[in-house]
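S.K.: Quick one, fold the following:
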Amino acid sequence: MLATRNPFYLMAGLYLLVDALAVAAMALVTADILPSIAGLSWLRVHLLTIGVVTQVILGMLPGIAAAKLGAKAPDPRLTQITWLLVNTSFVLLLVSMPAGMTKLAAVGATGILVATALMLGAVIQSRTRPATERRASLRLYIAGPIFFLVGIMMALSMLLGWSSPGGYFGVIEAHVHANVWGFLGLVVAGFLFDRIPARTGQPLRYSRLVPVTSWLLIIGAAGLVAGPWLAINPMLLVGIVLYMTGTGMLIVNLAATMRAGKRWTPNLAHVLLAYIWMVVPAIIAPAYLLMTGKLPTNEIETSAIAGLVAGWILQIVISALPSRIGEEQDGAGRRDGWWFSVAMLNLGPLALWAAAFVGEATAGSLTVLGYVLILAGWLPPLLLVLKRLFTDPGSPTDQGQHITDPGPSPTRVRQPVLGR
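M.R.: Purely as a prediction, here's the structure:
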């Protein structure tokens, strides 16, 4: 029996399981136990980014925005249409991309674009003049999906052979930047600005920096996308500087708030450590170029993608999805993570990165080790997600330890003022 009322969370949990199987397959292929599987790397990345992340955001963002604004909840019929459209379209992508069926893949990408536009329309339509302290996160919630629409357009241009000033590789880079640093990065930043005070029982330590942080992230992401697409490297460089500055301000604000709350939990650790893995590629690539005078090798690019997916995206998902499902069921996030998972999900990306700087024989072993460590850390939260999806929250089998409060009471915590 299904225990969730949100169909997007159901699909996110199922794709989280399938993605874990894909990572296991990658470990077996790397160890030469399984033969090469066509499109496996693409599947592994997009099972997480579209199958899990996009589902979670589509499922939660309209409701969160409506609640912050005191507006009506989204029409259930719109939710059903969006869910059906995005999942049908994603199945088309899963079938067509490994098989090289670009026209069918373009149809699938278009379906996801329409579903995202419907969700964004629901968020914007419910928008009233928000209170001052709510504008920054709402700004990020709206800007993030806009970048996702741009990222999908970049994917369509690659599938259909549209030309661009930056050429094919410029489009690929712009596509990745729009989806990862634009869509996911902005929505996650808004979510953390809203949730970390509730998790720690403290207002944001530097609340006046939030508006500046949000604009730095948005403008920086625009440079990260437009620079490669237009083949204007100074624009890309400015985008990197602005985005990294905004990210640094975000990390400092969150870390100071967590420290003030004195409630250091595994899921909070996932959040901060995840951001370290997000900025690692922006540090290593220029450093490698300065030290060697050469562009990063394919091995470094592969490690950067693997580390970004496992170190940043996966840790953000694992820190948020189980709690979101628990809150939906009974208003309490309950178990707040595992220190074992924190260790494994950071040692794994470290091994994947190390594989880029050693000999070929050692690199294979380190890559397999990295995947095994990631899977080990993945297992506890994955099992919890599946249990919460398919178990009645009132049953004795799902009575976990209540480590996290559902949120601060109005009398305990002064609400932060986030500015304009």
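S.K.: For the rest of this, base every contact and every neighbour count on C-alpha atoms.
M.R.: OK.
S.K.: so residue 138 makes contact with residue 190?
M.R.: Yes - counting by C-alpha atoms under 8 Å, residue 190 is a contact partner of residue 138 at 7.1 Å.
S.K.: more neighbours, these two?
M.R.: residue 138 (25 against 22; other C-alpha atoms under 10 Å).
S.K.: where's the more buried one, which helix or strand?
M.R.: Counting by DSSP states H and E, the element that carries residue 138 is helix 135-160.
S.K.: That helix: which residues count as buried?
M.R.: 135-159 (16 or more other C-alpha atoms under 10 Å).
S.K.: Need the three-state assignment for the closest residue to residue 235 other than its chain neighbours.
M.R.: Distances taken as C-alpha to C-alpha, 6 or more residues apart in numbering place residue 227 nearest to residue 235, at 4.9 Å, with adjacent residues excluded. On the three-state scheme (DSSP: H, G, I helix; E, B strand; the rest coil), residue 227 is labelled helix.
S.K.: Relative to residue 48, how far out is residue 54?
M.R.: Computed as C-alpha to C-alpha, to the nearest Å, the residue 54 to residue 48 distance reads 8 Å.
S.K.: Proceed likewise with the subsequent sequence, for comparison:
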Amino acid sequence: MHVRSPLFLLTGFFWLFLSGLLGVALFIGMMIGHPLPPQIRLVHVHAALVGGVAQMILGAILAFVPALLMTGKDRPESHPVLYGLINGGAVGMVAGFAAGQPTIVAASGLLVVLAFLAVLKDGLGQAQSSLVSPPLNLWFYGVALVALLAGLSLGEAMALRLFPVTLHGQARLAHIHLNLLGFATLAIVGTMHNLLPTVLNVPLYSQKLARWTFALLPAGMALLIAGFLLGDLRTEIAAGAVIIAGTLLYGYNIVQTWIAAGRPGRIASDHFLLATFFLVLTAIGGLCVAINSLWEPAYVPIGKLHLVAYTHLALIGFILQTVIGALSHLLPIMLVVKRVKSHKKRGPYLEALTGIVEQWRPLQVVTLNMGTVALLFTAGLVWQYSLRVPAVQTAAWISAGLLAVGLLIFGLKVIRLLRHQPPEQSAE
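M.R.: As a prediction, the model looks like this:
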């Protein structure tokens, strides 16, 4: 069985799609006053983060690292064992959470750990044998993998109940932020320093800003995790300030790169720019939540829906939107390379696939982003009204509808890309 990096990306998107459907069900249940069992939320989160995000980043690392280190020659292109480990781990974790069996969750988590340990070992081996110095992107990937392994280790410890009950909440916060901020965010930021310039066909605006970003984001993450584990709110606030500084430098670098390219209107760059905005907004929101906790009771009451809206700033506004932007650019290229061997004949087919991706661009971009904003607006209404008030219900349905439309448009595009074969004369 040939399992190349595009299959990791597509399977990861399928996991995200299934998790999204479950998320809509959770959201509707909460809004109508009939919430689903709490373990379903854990299924939703881990399906998205392990089966979806982690798998797609794994596929991206498999594709990008050999190219960046120029070690791709004579390397295997198929990775069935890694594919089995990441998907077996995701299925097992989802089943374990659904059944309320922490032992199954822990055993399945070990499969995911093994997959990424293998990737880390392989990456280090490539770096040692490469004739080129590892670029900055790979340092982002390295720190991201270390953060993921630390986050997974905390998850294993919680599943096996190795933490005292009094420390469980602190360990959970550290686990979440190691995986979301330490792994997903650092991997995406490292990728964007290379991918956005490739999409726009211009160099990155400033390598110096990229190095400062690399200095600030991991430092802020480490400080934040220390604050969580020590239960020190002021350390968390200091960490938040460092993280905001890093995201602002990153955002400025991304925007200036886009401006230098002449402000092109492409669906991939649209999603990347807006995802960057939501990343900065998420960092600022996290600092505000921490500062709000200085008061006892909290100066601004924070409820369940507020936390849902905040976390989905990162999950939908930043991570999912970056994934969609990356697939919009990479999937046509990967399909062309796989299906058409002649370099001379790839141009027309790539143009046709790119045309499919660019269709309905304004509607796709607007619905995904306005759906995220509408979720924030819904959470804001809850400060004044109860969940059962018609205004809140209407805002919630509008948010769910907009997000569903955006995801449906992109999902149909993916299906069309997979079905659109090259002309007979261009095929292998």
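S.K.: Overlay them and tell me the TM-score.
M.R.: Remark: TM-score between the superposed chains equals 0.84 [TM-score structural alignment, normalised by the length of the first structure]; 395 aligned residues with a C-alpha RMSD of 3.0 Å.
S.K.: re the thing from before, superpose on the second structure and give me the mean offset of the helix holding residue 138 of the first structure.
M.R.: Here the mean offset of helix 135-160 of the first structure against the second structure after fitting is 1.2 Å, by mean C-alpha distance after the TM-score superposition for the first structure.
S.K.: could you say what helices and strands the one helix or strand residue 258 of the first structure maps to packs with?
M.R.: For residue 258 of the first structure, the host element (DSSP H and E) is helix 233-261. Helix 233-261 of the first structure sits against helix 185-200, helix 210-230, helix 266-292, with contacts defined as 3 or more C-alpha pairs under 8 Å, 6 or more residues apart in numbering; DSSP states H and E.
S.K.: Just confirm residue 318 of the first structure contacts residue 381, I think it does.
M.R.: Yes - Residue 318 of the first structure lies in contact with residue 381 (C-alpha under 8 Å); the separation is 6.4 Å.
S.K.: neighbour-wise, which of those two wins?
M.R.: Neighbours were counted for residue 318 of the first structure and for residue 381 using other C-alpha under 10 Å; residue 318 has more, 23 against 20.
S.K.: Which position in the second structure pairs with the more buried one?
M.R.: Residue pairing (TM-score structural alignment): residue 318 of the first structure is matched to residue 324 of the second structure.
S.K.: residues in contact with that match?
M.R.: 268, 271, 410 (C-alpha atoms under 8 Å, 6 or more residues apart in numbering).
S.K.: and of the residues you listed, the nearest to residue 39 of the second structure?
M.R.: Of all the contacts of residue 324 of the second structure, residue 39 of the second structure sits closest to residue 410, with 29.0 Å by C-alpha to C-alpha.
S.K.: Can you find the partner of that closest one in the first structure?
M.R.: Aligned counterpart of residue 410 of the second structure in the first structure: residue 381 (TM-score structural alignment).
S.K.: Please identify the most buried of the helices and strands packed on helix 233-261 of the first structure.
M.R.: helix 210-230 (a mean of 24; mean count of other C-alpha atoms under 10 Å).
S.K.: roughly how far is it from the heart of the chain?
M.R.: 17 Å (C-alpha atoms, centre = their mean, to the nearest Å).
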